[in-house]
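Engineer: A structural model of the following input is requested.
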Amino acid sequence: MSKPLNIKNYGSIPHLSNSKLGTGDHFIEKGQERILTEKPRDKHDVIIVTEKYDGSNVGIAKKNGKILALTRSGYEAHTSPYIQHHKFSEWVISNKSLFDIILNEGERITGEWLIQAHGIKYDIDRRLEPIVFFDYFNSNNERLPFEHLDRLYKLYNIQIPRLLHKGKSITVDELLPILNKKTYGIIPEEKPEGMVYRVERKGKVDFLAKWVRKDFEPGKYCIGIEEQNLIWNTNNV
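Structural biologist: Next up, the predicted model:
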């Protein structure tokens, strides 16, 4: 089994120093963290912070004119051993015409597939699609600015992350009251997983970091759970 793009769909993002690390995770460099949370280098640094969602990292790509549904590792979703990825593949097929318009040859859009509960339960009704798109890559595998996603949201009404902040450096503590407003269908007893920081500079994405709350329990609703007992965030399964 090969990867259609010969690369991973999505790599890892380093953590801020006060974030909960997962297996194989690592912290961002201190100098970069200062830019994100204390002081920008100059007027060209723009700090953008969005809500982080808890699901399965997936992507949709166009290669040789074909629309592909991908898992995080870069394999086609329909080859995955997990039901949620087969559901994702079916969803992409049903929305193929949309992504044929959105994507140019060699490009891909990546997001969090939220159809199955992992560490957070979402209540996704018919008004919401079970995916939030958080990044877009051009044919050179370069990440495009957040403005590009926002443009797609306005044109095609695709779901993108809730914007928590855009501007100067800002701390996690300053953003927590905004984060905990709990949008996008999170059930009342749950809290958002965390937030993703990015620095954009002169129209390009410089680097990213993430913050995950210390009490977050990744995979508590799916790890070690039998297939028939999985929790789905929507009734449309």
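
Engineer: from here on, contacts and neighbour counts on C-alpha atoms
Structural biologist: Will do.

Engineer: For stretch 147-165, measure first residue to last.
Structural biologist: End-to-end distance for stretch 147-165, by C-alpha to C-alpha, to the nearest Å: 13 Å.

Engineer: Could you check what's spatially nearest to L163, not counting adjacent residues?
Structural biologist: The shortest distance from L163 to any non-neighbouring residue, by C-alpha to C-alpha, 6 or more residues apart in numbering, is to T50 (4.6 Å).

Engineer: So that neighbour is in contact with L208, correct?
Structural biologist: No: T50 is beyond contact range of L208, at 11.1 Å (criterion: C-alpha atoms under 8 Å).

Engineer: Any chance you could list residues touching both of the two?
Structural biologist: Common neighbours of T50 and L208, using C-alpha atoms under 8 Å, 6 or more residues apart in numbering, are 196-197.

Engineer: Let's see this one next, to set against the first:
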Amino acid sequence: MSLLQRAATIAAIFASITGLAGASTPGFALQINQPINAQPASMVPAVAVIQTSPDATTPAVDPADPAPSAPKSTPSYASLADAVAAQSDDDASSDELQCLAGAIYYESKGEPLSGQLAVAEVVINRSKSGRFPGSICSVVTQPGQFSFVRGGRVPEINENHNYRVAVAVARVALADAWDSPASKALFFHARRVNANFNRTQVASIGNHIFYR
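Structural biologist: Prediction:
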């Protein structure tokens, strides 16, 4: 091969290499200039405009979970007599009920039902007032308060109609099943007693006057 031919061959090879380099470099640069974590532009709006139905936000209910119970409400009655008649005929089943029924029986048996309920209200109000003992039995047996108490105890009562009524009235009072006109009373006395009470009278029922 002559010197001229060699020179032509070298020039041709050099030209080929230069062309290849020029063709590949721009493609590499464009690839580097693209964001590495680029996502298709249409995906972002598609996620942003997804609408959910109202039910989709409601948490699933586990069938094993018990259904929420409705709050208990006190039955309504047309009259106090109806409320008393609706009570169980069972004997007083707790000390609290026995003490309250005893106070009603000894202090107001034979009185109108509203008068018996008012006596019960006085005992209950005292137990909640902070000015008297904090339980119904302690209020009833407090020395110097109720004359029927003997030796710090409520005397035993034979089963009779008046006592059954007293137990029923006590149940009504404890359940707050009827509003008493003496609902705020803390004291009472018989009409025949000439008591000079420096207190506010709240009711006069049957043979008793009630004060707060």
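
Engineer: what's the TM-score for these two chains?
Structural biologist: The TM-score (TM-score structural alignment, normalised by the length of structure 2) is 0.20; 70 aligned residues with a C-alpha RMSD of 5.6 Å.

Engineer: Count the residues that sit near the residue nearest to L163 of structure 1.
Structural biologist: Using other C-alpha atoms under 10 Å, T50 of structure 1 has 22 other residues around it.

Engineer: same deal with R164 of structure 2?
Structural biologist: 20.

Engineer: about what we covered before: helix or strand: which one has the residue nearest to L163 of structure 1?
Structural biologist: strand 45-52 (DSSP states H and E).

Engineer: Report all helices and strands that the next helix or strand after that strand contacts.
Structural biologist: With elements assigned by DSSP H and E, the helix or strand that comes after strand 45-52 of structure 1 is strand 56-63. Secondary structure elements in contact with strand 56-63 of structure 1, counted by 3 or more C-alpha pairs under 8 Å, 6 or more residues apart in numbering; DSSP states H and E, are strand 66-71, strand 108-113.

Engineer: Export those strands as a markdown table, with columns for mean neighbour count.
Structural biologist: Shown next, in a markdown table, are these (neighbours: other C-alpha atoms under 10 Å):
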| stretch | mean neighbour count |
| --- | --- |
| strand 66-71 | 23 |
| strand 108-113 | 23 |
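
Engineer: looking at these, which is closest to V196 of structure 1?
Structural biologist: strand 108-113 (12.9 Å; C-alpha to C-alpha).

Engineer: helices or strands up against that closest one?
Structural biologist: strand 56-63, strand 131-137.

Engineer: in the last one, what counts as buried?
Structural biologist: Going back to what we said before, that points to strand 131-137 of structure 1. 131-137 (16 or more other C-alpha atoms under 10 Å).

Engineer: from those, which two are the most distant?
Structural biologist: Spatially, the most separated pair among the buried residues of strand 131-137 of structure 1 is I131 and F137, at 17.2 Å (C-alpha to C-alpha).

Engineer: how about the helices in structure 2?
Structural biologist: Along structure 2, the segments classed as helices by DSSP state H run 3-33, 43-48, 80-85, 95-108, 113-129, 136-140, 161-174.

Engineer: quick check: angle from the last one to helix 95-108?
Structural biologist: Yep, that's helix 161-174 of structure 2 we're talking about. Using axes from the mean of the first three to the mean of the last three C-alpha atoms, to 10 degrees, the inter-axis angle of helix 161-174 of structure 2 relative to helix 95-108 is 120 degrees.

Engineer: Tell me which other helices or strands helix 161-174 of structure 2 touches.
Structural biologist: Helix 161-174 of structure 2 sits against helix 80-85, helix 95-108, helix 113-129, with contacts defined as 3+ C-alpha pairs under 8 Å, 6+ apart.

Engineer: Which elements pack onto the last one?
Structural biologist: Contact analysis of helix 113-129 of structure 2 by 3+ C-alpha pairs under 8 Å, 6+ apart lists helix 80-85, helix 95-108, helix 136-140, helix 161-174, strand 187-190 as its packing neighbours.

Engineer: With the first one instead?
Structural biologist: In this structure, helix 80-85 of structure 2 packs against helix 113-129, helix 161-174, with contacts taken as 3+ C-alpha pairs under 8 Å, 6+ apart.

Engineer: switch to 6 Å and redo it
Structural biologist: Helix 80-85 of structure 2 makes packing contacts with no helix or strand when contacts are defined by 3 or more C-alpha pairs under 6 Å, 6 or more residues apart in numbering; DSSP states H and E.

Engineer: Can you give me the buried ones in it?
Structural biologist: Judged by neighbour count (16+ other C-alpha under 10 Å), helix 80-85 of structure 2 contains these buried residues: 80, 83-84.

Engineer: Equivalent analysis for the last one, please.
Structural biologist: Of the residues in helix 113-129 of structure 2, those buried by neighbour count under the rule 16+ other C-alpha under 10 Å are 113-127.

Engineer: Next, format the helices of structure 2 as CSV and append distance to F187 of structure 2.
Structural biologist: Converted to CSV, those look like this (distance: least, C-alpha to C-alpha, whole Å):
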stretch, distance to F187 of structure 2
helix 3-33, 94
helix 43-48, 72
helix 80-85, 22
helix 95-108, 12
helix 113-129, 6
helix 136-140, 12
helix 161-174, 16
